[in-house]
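> Below is the sequence, then the predicted model.
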Amino acid sequence: MTATSLPRTETKTSLRTQLARRKPIDRLPHPDESPLPHGDLKRSLGLWQLTMISVGATLGTGIFVILGASIPLAGPAIWIAFLVAGVAALLSALSYAEMASCVPASGSSYSYVYATMGEGIAWVCGWCLVLEYAVSIAAVAVGAGQYINESLATFGLQLPDAIAQPPGFGGVVNLPAAGLVILSMLLLIRGAQESAWVNTVMVGVKIVILLIFVAIAFTAFSARNFEPLAPMGVAGISAAASRLFFSYIGFDAASTAGEEARNPQRDLPKAIILSMLIITVIYILVAIAAIGARPWTWFHSGEASLVVILQQLTGQPWVALVFSVGAVIAIASIVLTVLYGQTRILMTMSRDGMVPRVFGRISPRTNTPVAGTLIVGIVVAVAAALIPLGELADATSIGTLCAFALVNLSVIYLRRARPELRRSYRVPFYPLVPIAGFAMCVLLMLTLGGTTWLVFGIWMLIGTGLYFLYGRKHSVVGALSAVDYADAADSSLSIVKALK
């Protein structure tokens, strides 16, 4: 029985009961079930493709310019700041890995929270993810015009600002940004496997470009540039780590592919952890190479430091072209993978009755949510083309951290409530890791500015209104009677015992 076929009753459920009602884990799609011809996604993604989805959503344009903004805070110890930020992000990544192993469904943290903390908090989490994914896609795509122009400049060409910049920055409509979103949308409609392979190629190009920088920068390496190691002390390293934490956001993208992974319980935890290791190693290598090539006082906030270093070391104009093309590919990879995650989250919420059913319709020809992908793609393309996002993009950080915090709590809840549940991966040093992950997320949320909190508050008010207008009335789990719900819970427990 699928989520869309759950029995509905006329029994009125109180608001308090419905908000606390959890989705039985046996109602989630299981990897051993045969797919329905017109309702389920195709399981076609392996470990490497899942890993590249997370790397693609995380390893973006930030690393091309992030050193200029962070090195003045930490000095030569910037590589330590990257390591600290990576460990902080890994705390939540480990919790995601455990939840993905025992709740192998699409929907990422929304599905995990629904199965542990109930419908009310699941809606909050899902609404945070909608904010995180939709705004971040548009925010990243907005930079496409600038990097395309830098690439064209090598050949003496340039797009007019009117069609290459957003309003408020000298432009009328940002066509490169909209075009990039539309192309990603069309690719996703063709199929998850095709999209995953294209993303894998783009991620490979990004990694090669960064490794080229490392190789060239090491030809001018000087150990003296690391003295003193931490001129700003521990406070400087901490400040840089807090800023760098957000360059790790995106590792959870693989968890949105729970229903398209061939072996989600085995591969999703590995993909999440492996992507974190790949990203952290690349970040640290780039940081060490950059400091080795230039003293830390040389770096300035806002400068594209990597490009400048290579131009000075090689004296070749093609360097700017290579890195501009690399930045465009980085943007394309992020747009593709994050748009993928957005459509799968809305698909899962649609099956639960929390958003309109159109987002959950699966094409029997492509095995993808075509209608939902079209809607999301067009809305995001319009936003990227016409809206100067500015500080609104910072709201993605608070939405992401809120979702991370809830997943850490979900691990603790499920360990206590369902200790018999089969887990192919367990968080080490439980409960210290999820507690530390939750604390880190809350701490970083508190450091965000007032404007970000205001935007987040308005977004939550809008979400609350939508829940009462639509979600509460159409909720599949909320429509279960007390008897139905007890039967579902008993069924889940019996399945678990049988698996044991």
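Okay, I see it.

> make it CA atoms for all contacts and neighbour counts henceforth
OK.

> State whether Arg22 is indeed within a strand.
No: counting by DSSP: H, G, I helix; E, B strand; the rest coil, Arg22 is not found in a strand; it is coil.

> Settle this for me: Arg43 is touching Ala192, isn't it.
No: using C-alpha atoms under 8 Å, Arg43 is not in contact with Ala192, being 9.1 Å away.

> what about these two, which has more around it?
Ala192 (22 against 19; other C-alpha atoms under 10 Å).

> Tell me which residues touch the more buried one, please.
44-45, 260, 368 (C-alpha atoms under 8 Å, 6 or more residues apart in numbering).

> Which two among the residues you listed are spaced furthest apart?
Leu45 and Thr368 (13.4 Å; C-alpha to C-alpha).

> And the two? Which one has more around it.
The neighbour count for Leu45 versus Thr368, taken as other C-alpha under 10 Å, is higher for Thr368 (26 against 23).

> and the more buried one, which of the three is it?
coil.

> Contacts only, for it.
Counting by C-alpha under 8 Å, 6+ apart, Thr368 touches 41, 188-192, 362.

> Quickly note the distance from it to Ile182.
16 Å (C-alpha to C-alpha, to the nearest Å).

> Pasting the second one now:
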Amino acid sequence: MSVPAPVPHLKRSLRRFDIMALGVAAVISIDVIGQIASGGGQSVTWIAVMAVSFLLPYALIFAETGAAFPYEGGPYAWVELAFGRLVAALTSMFYWVTNPVWLGGSLAFIGAGAWDGFVSPLGSGTAADYVFKLAFVWGAILTAIISLRRGKWITTTGAAAKLLALAFFTGTAVAYGIRHGFQGLQNAAFSPTGAGFLALVPVLIFAMVGFEAPNAAGEEMYDPQRDVPIAIGVSGAIATSCYLLPVLAILSAAPAGQITGIGGFMDAAGLVFEVYGDWRGPLLTGTGVLFVVALLTQGSAWMIVVDRMQAMAAAEGGFFSRWLGAFHARLGTPVRMNVLSGLTATAFMVAAMNLGSGDASDTFAVVLTVAITTLLLSYLAIVPALLALRVRRPEIHRPYHVPFGTRGFAVATVLVYAWVLLGSWVALFPGTLEPLFGITYDFREIWGVSRMSFEVFTLGTVLLLLAVGVAGYLAQRMHLRRHHPDDHGCMGDDRSSPP
């Protein structure tokens, strides 16, 4: 098994704090907090269950692998080492495209909704609405284009804005509860149900994955073998708190049944900020700005890492042209892939705005499901690749070990894989498991669109991406056979240990 050759034009920029900040900026999905809270009191129960049975084993296996194999491209490199270039190319395609879809079709919509409702009117489908969303998308892309040495401070600022907004909201909700009583919590049903479980599993997994994302810049870290495990552990603890506490705060304040995925967080803020009297308006405006900044930098943090991953796929011969995989000589960033991501995000933004007759909440839910589906499908290859590397490369120095050695690693992998497999099915084919448990499922009422429209947009997107991924791989293979007959699909010069 060979390992990737070093990438030119890269400079080491990420220390332990930077890795943690990048992880917090990317992983804590402030946009889905409202969607999670819409599940009611049992959302808290399932967050706690999955923190133990999914997030903990997930963090363990990715901490060990990320420290042992700190290559540029992260998950792409791991899958190629384990299963070869074709599987890696398809995996990278799904992992990468999730984020332009999410940026243009989900984050931009929530950001526009928050700005329109709490900062300055935009309207829906107006010129101002389009301008805001375009500026949002390309602002995130610009942050990914500039050098990581400067870009990391933008994402760090975004992480701070996110934590500040969540902490301020949670504290205010406590003050509101003290004044008015915690009626929402008293009426919340914390007992888990099968229907709630199936509805929440995909979005909770989506909210909890991604701690490996900074590894896509593995060769831009100063000391990944020491810093990655600690950064993942700290980021995981912060993420759990940042989901549990705000969801509890929303449930304590917002009336049952009035929480929506697209407006949950800011709508609940509008309610609890009543405790500030005449300061309510200015504080809501400030929180709205923080919220939009957090969303923008959340998208840019993911663009920073996934564009590097997809650029490595292109550079190694797995995605159309190696021209797309070039890193800018001065900036050290994959500018061409960044621009491609921006164009893809813009296309999905336009598609989402013209999805159908559903309202913004319905559009948000469907587009979010597309992003969840594509991301979870990529983990169907990434997770077993970690176990394959654990078994096949025992000689690699591992500064951090999952407890109980290979057996513990295998158990953790099986747990994570089972959750991902379930989440992938439920996201792609919602409503198909409920009848097995005698649960009524009204598709139109839940999604706001017909099953046919939903599957055309979601399953159709998956099939299209699969076709594009295969076409990109075959195009590169034909080019290599004509011009580089000695390239047989390995990843570069063989080395006995990571850099």
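It's in. Computed from a prediction, not measured in an experiment: that's the story for all the values here.

> circling back: closest one of the contacts of Ala192 of the first structure to Leu274 of the first structure?
Leu45 (15.5 Å).

> Give me the nearest residue to that closest one, chain neighbours excluded.
Ala261 (4.6 Å; C-alpha to C-alpha, 6 or more residues apart in numbering).

> Contact partners for the one you found?
So Ala261 of the first structure contacts 43-46, 50, 267-268 (C-alpha under 8 Å, 6+ apart).

> Aligned to it, what sits in the second structure?
By TM-score structural alignment, Ala261 of the first structure lines up with Met221 in the second structure.

> All the helices of the stretch 201-350 of the second structure, residue numbers only.
Along the stretch 201-350 of the second structure, the stretches classed as helices by DSSP state H, counting those that start in this stretch are 224-253, 264-272, 280-315, 335-353.

> same for the last one, what does it pack against?
Spelled out, that is helix 335-353 of the second structure. Secondary-structure packing of helix 335-353 of the second structure (3 or more C-alpha pairs under 8 Å, 6 or more residues apart in numbering; DSSP states H and E): helix 85-102, helix 127-145, helix 280-315, helix 360-392.

> 6 Å instead, please
When contacts are defined as 3 or more C-alpha pairs under 6 Å, 6 or more residues apart in numbering; DSSP states H and E, helix 335-353 of the second structure sits against helix 85-102.

> Name the residues that touch the helix it packs on?
76, 79-80, 306, 310, 318, 341, 344-345, 348, 371, 374-375, 378, 469 (C-alpha atoms under 6 Å, 6 or more residues apart in numbering).

> burial count for the alignment partner in the second structure of Thr464 of the first structure?
Correspondence of Thr464 of the first structure to the second structure, assessed by TM-score structural alignment: Val470. Residues lying near Val470 of the second structure (other C-alpha under 10 Å) number 20.

> how much space is there between Val470 of the second structure and Val87 of the second structure?
10 Å.

> Phe348 of the second structure too?
25 Å.

> ok, now Leu248 of the second structure?
For Leu248 of the second structure, the distance to Val87 of the second structure - C-alpha to C-alpha - is 40 Å.

> likewise Thr333 of the second structure?
25 Å.

> Of the contacts of Ala192 of the first structure, just say which sits nearest to Val496 of the first structure.
Glu260 (22.4 Å).

> The closest one against Leu47, yeah?
No: between Glu260 of the first structure and Leu47 there is no contact under C-alpha atoms under 6 Å: 11.3 Å.

> Among these two, which residue is more densely surrounded?
Taking neighbours as other C-alpha under 10 Å, Glu260 of the first structure and Leu47 compare with Glu260 leading, 25 against 21.

> Setting aside sequence-adjacent positions, which residue approaches the more buried one most closely?
Spatial nearest neighbour of Glu260 of the first structure, excluding adjacent residues (C-alpha to C-alpha, 6+ apart): Arg43 at 4.0 Å.

> how close does that neighbour sit to Pro264 of the first structure?
From Arg43 of the first structure to Pro264 of the first structure the distance is 9 Å (C-alpha to C-alpha).

> check contacts around the equivalent of Arg398 of the second structure over in the first structure.
Superposed on the first structure with TM-score structural alignment, Arg398 of the second structure falls opposite Arg423. Each residue near Arg423 of the first structure by C-alpha under 6 Å, 6+ apart is listed here: 101-102.

> Quick check: Arg423 of the first structure is in a helix.
No: Arg423 of the first structure: not assigned to a helix; according to three-state DSSP it is coil.

> Please report how far it lies from Leu443 of the first structure.
In terms of C-alpha to C-alpha, Arg423 of the first structure sits 29 Å off from Leu443 of the first structure.

> Kindly report the same for Val205 of the first structure.
35 Å.

> higher neighbour count, these two?
It is Val205, of Val205 of the first structure and Leu443, that has more neighbours when counted by other C-alpha under 10 Å, with 16 against 13.

> separation between the more buried one and Met52 of the first structure?
12 Å.

> what does Leu480 of the first structure give?
39 Å.

> okay, the two: which has more neighbours?
Taking neighbours as other C-alpha under 10 Å, Leu480 of the first structure and Met52 compare with Met52 leading, 30 against 22.

> got the contact list for that one?
Here Met52 of the first structure is in contact with Thr200 (C-alpha under 6 Å, 6+ apart).

> Looking at the second structure, name the residue matched to it.
In the second structure, Met52 of the first structure lands on Ala21 (TM-score structural alignment).

> Checking that match next. Helix, strand or coil?
helix.

> Roughly how far does it sit from Val234 of the second structure?
For Ala21 of the second structure relative to Val234 of the second structure (C-alpha to C-alpha), the value is 10 Å.

> can you check Val44 of the second structure too?
With C-alpha to C-alpha as the criterion, Val44 of the second structure and Val234 of the second structure are 21 Å apart.

> Between the two, which is the more surrounded one?
It is Val44, of Val44 of the second structure and Val234, that has more neighbours when counted by other C-alpha under 10 Å, with 22 against 14.

> which residue in the first structure lines up with the more buried one?
By TM-score structural alignment, Val44 of the second structure lines up with Trp79.

> so which helix or strand takes in its match?
helix 78-102 (DSSP states H and E).

> What helices and strands are in contact with that helix?
By 3+ C-alpha pairs under 6 Å, 6+ apart, helix 78-102 of the first structure packs against helix 233-244, helix 264-293, helix 432-446.

> With distance to Val87 of the first structure added, can I get the ones you listed in JSON lines?
Formatted as JSON lines, those follow (distance: least, C-alpha to C-alpha, whole Å):
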{"stretch": "helix 233-244", "distance to Val87 of the first structure": "10"}
{"stretch": "helix 264-293", "distance to Val87 of the first structure": "9"}
{"stretch": "helix 432-446", "distance to Val87 of the first structure": "10"}
